[in-house]
Every structure is written in C-alpha cells, then in structure tokens.
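Asker: sequence unknown, structure follows:
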C-alpha cells in the first residue's frame, strides 16, 4: 500500500504554455524535501490551470 500524499496548497492560475517548466524544475529540485508539485487544467474553466503542492 502506497502512502498518501497530503495537499499543502492549491492555486488557480491563468493558463500558460510554459508553466509546466516551472513545475518540472520544482519537482527536480525539491524531491529530496518530500515535496511534489502538480499542474492540471481546471475542469470548470479551460482558460485556467490548477497548481498543487503535495507533501509525499
């Protein structure tokens, strides 16, 4: 059984084509600190993205 990830923060932002690069850099840099970052399209508004910070 995998341990669950705790959501620390969620922010909705304007959609950006290159925001995934920031998320990738954060994941590569802070994985040793038990942090993970996610980016997804907002299901209610296709012009927005949801950025989430998790503790693993």
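Answerer: Thanks, I have the structure now. This one's a predicted model, so the numbers in the text were calculated from it and none came from an experiment. Numbering: from 1, shown residues only.
Asker: alpha carbons only for contacts and neighbour counts from here, please
Answerer: OK.
Asker: List the contacts of residue 47.
Answerer: Contacts for residue 47 (CA atoms under 8 Å, 6 or more residues apart in numbering) come out as 14, 15.
Asker: To what extent is the closest residue to residue 51 other than its chain neighbours buried, counted in neighbours?
Answerer: Nearest residue to residue 51, sequence neighbours excluded (CA to CA, 6 or more residues apart in numbering): residue 39, at 4.7 Å. For residue 39, the neighbour count with other CA atoms under 10 Å is 18.
Asker: okay, pairing it with this:
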C-alpha cells in the first residue's frame, strides 16, 4: 500500500539550536491529524528549511 505525502508549505528560517524541539512537539501532537513536519539545513547551512506535509 503506497502512502501519498503532500507538501503543504515550506519556509526558510534563521538557524536556531532549539527549533528541532518545536518540530518534534508538532509531530508528536499533530500526527493523528495526518500532519508531519520536517526540518533541514539549507544548502548554504546558514538557514533552516521548515516544511509541513499532509500524510
């Protein structure tokens, strides 16, 4: 069974050491609502990319 993941929104933010805690809390709280949140370093490694997905 294939699960489709739809990207809803992406935003670049300033790099912060604690932002992963927010992403973790969102994932734990909203997974039952079929939402998933991602965080990655941008190519220049000075910013982070925050993405919201519907699963």
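Answerer: Everything's here; your move. Just so it is clear, the structure is predicted and the values come from calculations on it, not from any experiment.
Asker: For the second structure, list the residue farthest from the centre, please.
Answerer: For the second structure, the largest distance from the centre (CA atoms, centre = their mean) belongs to residue 1, which lies 23.8 Å off.
Asker: ok, now how distant is that residue from residue 53 of the second structure?
Answerer: 19 Å (CA to CA, to the nearest Å).
Asker: returning to what we had before: was I right to think the residue nearest to residue 51 of the first structure contacts residue 54?
Answerer: No. The criterion here is CA atoms under 8 Å, and residue 39 of the first structure misses it with residue 54 at 11.3 Å.
Asker: got the contact list for the spatially most central residue of the first structure?
Answerer: By CA atoms, centre = their mean, the first structure has its centre lying nearest to residue 38, at 2.0 Å. Applying CA under 8 Å, 6+ apart to residue 38 of the first structure gives the contacts 23, 50, 51, 52, 53, 54.
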